[in-house]
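# structure, please.
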Amino acid sequence: MDSLIPILAIWALPVLLAITLHEAAHGYVARHFGDPTADLAGRITLNPLKHIDPVGTILVPAGILALTTLFGAGGILFGWAKPVPVNFGRLRNPKADMLWVAAAGPFVNLLMAVAWGLLFRIAATSEPGAYTLPMLKMADAGIQINAVLMVLNLLPIPPLDGGRIAVSLLPNRLAWRFARLEPYGFPILLVLLFTGILGTILWPLIAGFRYLLSTVLGF
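Okay, here's the model as predicted:
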């Protein structure tokens, strides 16, 4: 338990920011394209309390970290916030604008990964001090959770963001058929997760992204 507390302290802020800003971005872009639903619900905010899902934002990430720390076993660290309500029918051009609303979340995760990468470089090149190692670990955690959420959400499985991007890009007839998979999206993800297929798909992409980020930022 003593070793778990510092790990939770390091990961708490990156996970909270990654998940809540991801959701807020969807609402902000939806409002920009004509749907005020999230705005009227008070969900376009940086206040994490408006986005926290007790299970997805707290229990699931904490449970994965606990399993990894205590037993050396675990899976991909991920979680979710309360979905921001978006009425795609109220967008000015629903099918086309859906792409931008869906892409907003992963794009914000990309920006946060870059920001954490810059912090990692600053910490790595600073004079050693009491806060250097915790800063490095928190920055590394920020890169990791944002890379995971970005890559995971870009998978072309409705209702993930990648699935909605695919619906936006596909011709109308194919888009309609593909969108009908949405009720089965979460069970599909669970099957992929528990069979290990999800990790096999995601880890090379996450590792490639981290390598590219470290190369560009020079750390």
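# okay, CA-based contacts and neighbour counts for the rest of this
Fine.
# which stretch of helix or strand covers the residue located most distally from the centre of the chain?
With distances taken as CA atoms, centre = their mean, the residue sitting farthest from the centre of the chain turns out to be Glu127, at 32.0 Å. Counting by DSSP states H and E, Glu127 is held by no secondary-structure element, helix or strand.
# ok, now how distant is it from Arg121?
When distances are taken as CA to CA, to the nearest Å, Glu127 and Arg121 turn out to be 12 Å apart.
# now swap in Gly56 and tell me
Between Gly56 and Arg121 the distance, using CA to CA, works out to 30 Å.
# how about the nearest residue to Met135, chain neighbours excluded?
Ala123 (6.4 Å; CA to CA, 6 or more residues apart in numbering).
# looking at this protein, which helix is longest?
In the chain, ranked by residue count with DSSP state H as the criterion, the top helix is helix 94-125.
# burial measure for Ser126, as a count.
A count of nearby residues for Ser126, using other CA atoms under 10 Å, gives 10.
# grab the nearest non-local neighbour of it.
In space, and not counting its chain neighbours, Ser126 is closest to Thr132: 7.6 Å by CA to CA, 6+ apart.
# before we move on, what about Phe107?
Closest residue to Phe107 apart from its sequence neighbours, by CA to CA, 6+ apart: Met150 at 7.4 Å.
# quick one, what contacts that neighbour?
Shown in contact with Met150 (CA atoms under 8 Å, 6 or more residues apart in numbering): 105-107, 109-110.
# quick check: it vs Ala130, distance?
Using CA to CA, one obtains 32 Å as the distance from Met150 to Ala130.
# check Leu155 too.
40 Å.
# quick one, which of the two is more surrounded?
For Leu155 versus Ala130, the count of surrounding residues by other CA under 10 Å is larger for Leu155: 18 against 8.
# show me what contacts the more buried one?
Under the criterion of CA under 8 Å, 6+ apart, the neighbours of Leu155 are 161-163.
# need the three-state assignment for it.
Applying DSSP: H, G, I helix; E, B strand; the rest coil to Leu155 yields a three-state assignment of coil.
# and the gap between it and Ile188?
Here the criterion is CA to CA. By it, Leu155 lies 12 Å from Ile188.
# how about Glu182, nearest residue that isn't a chain neighbour?
Closest residue to Glu182 apart from its sequence neighbours, by CA to CA, 6+ apart: Pro158 at 4.6 Å.
# burial count for Gly142?
30.
# which strand or helix spans the spatially closest residue to it that is not a sequence neighbour?
Closest residue to Gly142 in three dimensions, ignoring its sequence neighbours and counting by CA to CA, 6+ apart: Pro14, at 4.7 Å. In the assignment (DSSP H and E), Pro14 maps to helix 4-32.
# for comparison, sequence B:
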Amino acid sequence: MLDFSLPQKIAIWALPVLFAITVHEVAHGFVARRLGDRTAQMMGRLTLNPLKHIDPVGTVLVPLAMLLLPGGFLFGWAKPVPIGYNNLGNPKRDMAIVAAAGPLSNLLMAAGWALLLRLSVELLQPLPWAAQPLFFMAQAGIAINLILMILNLVPIPPLDGGRVLTGLLPARQAAALGAIEPYGLIIVLALLLSGVLWRILQPVIQLFNQLLLVMVGLGGSA
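Prediction:
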């Protein structure tokens, strides 16, 4: 991507980041409601209004700081949607399904942005004034959603991948993995800051990016 000024970066990334984080959380709450837990609905969190989901640090400060860092990648988080574990019909299994809903929503959004990227390419000649901003925003939308999807699938609780794995493991092993949760974010941040986790995740993100571009007929050229 070109070397944009900070205001340009914010204009390009703001909507993709807000949608990626907001829909991710709503997906958790929506699936939980389908499985018997109405906690998120009763607390007014089953809404696409980003103001209901914004975390001042994870949704604003961290993404903004990442935009200022050279060579970094953008990520963030929203306020977690509350889930009443005991309200679920089969808590252990259903919690894994609820957790998987977030990354799946990011994959679907990445596919949607890929379609918009294809549209922007088609509009580049007749409507360049509209196509160019859409092109860069669509690239940002694909990137942030793939980053959130793959990062959240890391099998360390409280990330979604950790909750999915907890739901799949036998009770004893699940309890052992769950004991990591209070330290999970510290572990993930340490791995990210060291560069180890990013070196593992980057090829996977690039693979999904190429697959999406091929899917919309861009052949990895965008």
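# tell me which residue lies nearest the centroid of structure 1.
For structure 1, Leu149 is the residue whose C-alpha lies nearest the centre (CA atoms, centre = their mean; 2.8 Å).
# quick check: that one vs Leu110 of structure 1, distance?
9 Å.
# same thing with Trp116 of structure 1?
Separation of Trp116 of structure 1 from Leu110 of structure 1 (CA to CA): 10 Å.
# burial count for the equivalent of Leu212 of structure 1 over in structure 2?
Per TM-score structural alignment, the equivalent position to Leu212 of structure 1 in structure 2 is Leu211. The local packing count at Leu211 of structure 2 equals 16, with neighbours defined by other CA under 10 Å.
# just Leu21 of structure 1 next, same as before
Here the count is done by other CA under 10 Å, and Leu21 of structure 1 has 24 residues near it.
# what's it in contact with, if anything?
Leu21 of structure 1 touches 46, 105, 108, counting by CA under 8 Å, 6+ apart.
# what are the buried residues along stretch 197-214 of structure 2?
Residues of stretch 197-214 of structure 2 classed as buried by neighbour count (16 or more other CA atoms under 10 Å): 197-198, 205, 208-213.
# now check Leu15 of structure 2 against structure 1: what is it aligned to?
Structural alignment places Leu15 of structure 2 opposite Leu13 in structure 1 (criterion: TM-score structural alignment).
# now swap in Pro82 of structure 2 and tell me
Counting by TM-score structural alignment, Pro82 of structure 2 corresponds to Pro85 in structure 1.
# Trp176 is in contact with the residue nearest to Glu182 of structure 1, correct?
No - using CA atoms under 8 Å, Pro158 of structure 1 makes no contact with Trp176, being 11.7 Å away.
# so these two - more neighbours on which side?
Comparing Pro158 of structure 1 with Trp176 by other CA under 10 Å, the one with more neighbours is Pro158, at 24 against 13.
# now check structure 2 for the residue matching the more buried one.
Using TM-score structural alignment as the criterion, Pro158 of structure 1 maps onto Pro157 of structure 2.
# distance-wise, check that match relative to Ala174 of structure 2.
Here Pro157 of structure 2 is placed at a distance of 11 Å from Ala174 of structure 2 (CA to CA).
# then Gly84 of structure 2?
As it turns out, when the distance is counted by CA to CA, Gly84 of structure 2 lies 19 Å from Ala174 of structure 2.
# one more: Gln210 of structure 2?
Plainly put, Gln210 of structure 2 is 34 Å away from Ala174 of structure 2 if you go by CA to CA.
# got it, and Gly162 of structure 2?
Using CA to CA, one gets 10 Å for the distance from Gly162 of structure 2 to Ala174 of structure 2.
# tell me which of those two has more neighbours.
More neighbours surround Gly162 than the other of Gly162 of structure 2 and Ala174, with 25 against 17 (other CA under 10 Å).
# buried ones in the helix or strand containing that one?
Of the helices and strands defined by DSSP H and E, Gly162 of structure 2 is found in helix 160-168. Of the residues in helix 160-168 of structure 2, those buried under the neighbour-count criterion (16+ other CA under 10 Å) are 160-167.
# mean shift between it and structure 1?
For helix 160-168 of structure 2, the mean distance to aligned residues of structure 1 following superposition is 0.3 Å (mean CA distance after the TM-score superposition for structure 1).
# re earlier: which SSE is the match of Pro158 of structure 1 in?
Per DSSP H and E, there is no helix or strand for Pro157 of structure 2.
# about what we covered before: list the contacts of the residue nearest to Gly142 of structure 1.
With contact taken as CA under 8 Å, 6+ apart, Pro14 of structure 1 is in contact with 138-139, 141-142, 145.
# of these, grab the buried ones for PyMOL.
The command below creates a PyMOL selection of those among those that count as buried (16+ other CA under 10 Å):
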select buried, resi 138+139+141+142+145
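# before we move on, the earlier item: for Ile19 of structure 1, state which of the contacts of Leu21 of structure 1 is nearest.
Gly105 (8.9 Å; CA to CA).
# map that closest one onto structure 2.
Using TM-score structural alignment, the partner of Gly105 of structure 1 in structure 2 is Gly102.
# just give the closest residue to its match, not the sequence neighbours.
Ranked by CA to CA, 6+ apart and with sequence neighbours excluded, the top spatial neighbour of Gly102 of structure 2 is His24, at 4.5 Å.
# run a quick neighbour tally on the one you found.
28.
# repeat that for the one 3 residues further on.
Residues lying near Ala27 of structure 2 (other CA under 10 Å) number 22.
# surely it meets Gly102?
Yes - with contact defined as CA under 8 Å, Ala27 of structure 2 reaches Gly102; the gap is 5.6 Å.
# which neighbours do those two share?
With CA under 8 Å, 6+ apart as the test, Ala27 of structure 2 and Gly102 reach no residue in common.
# cool, thanks, signing off.
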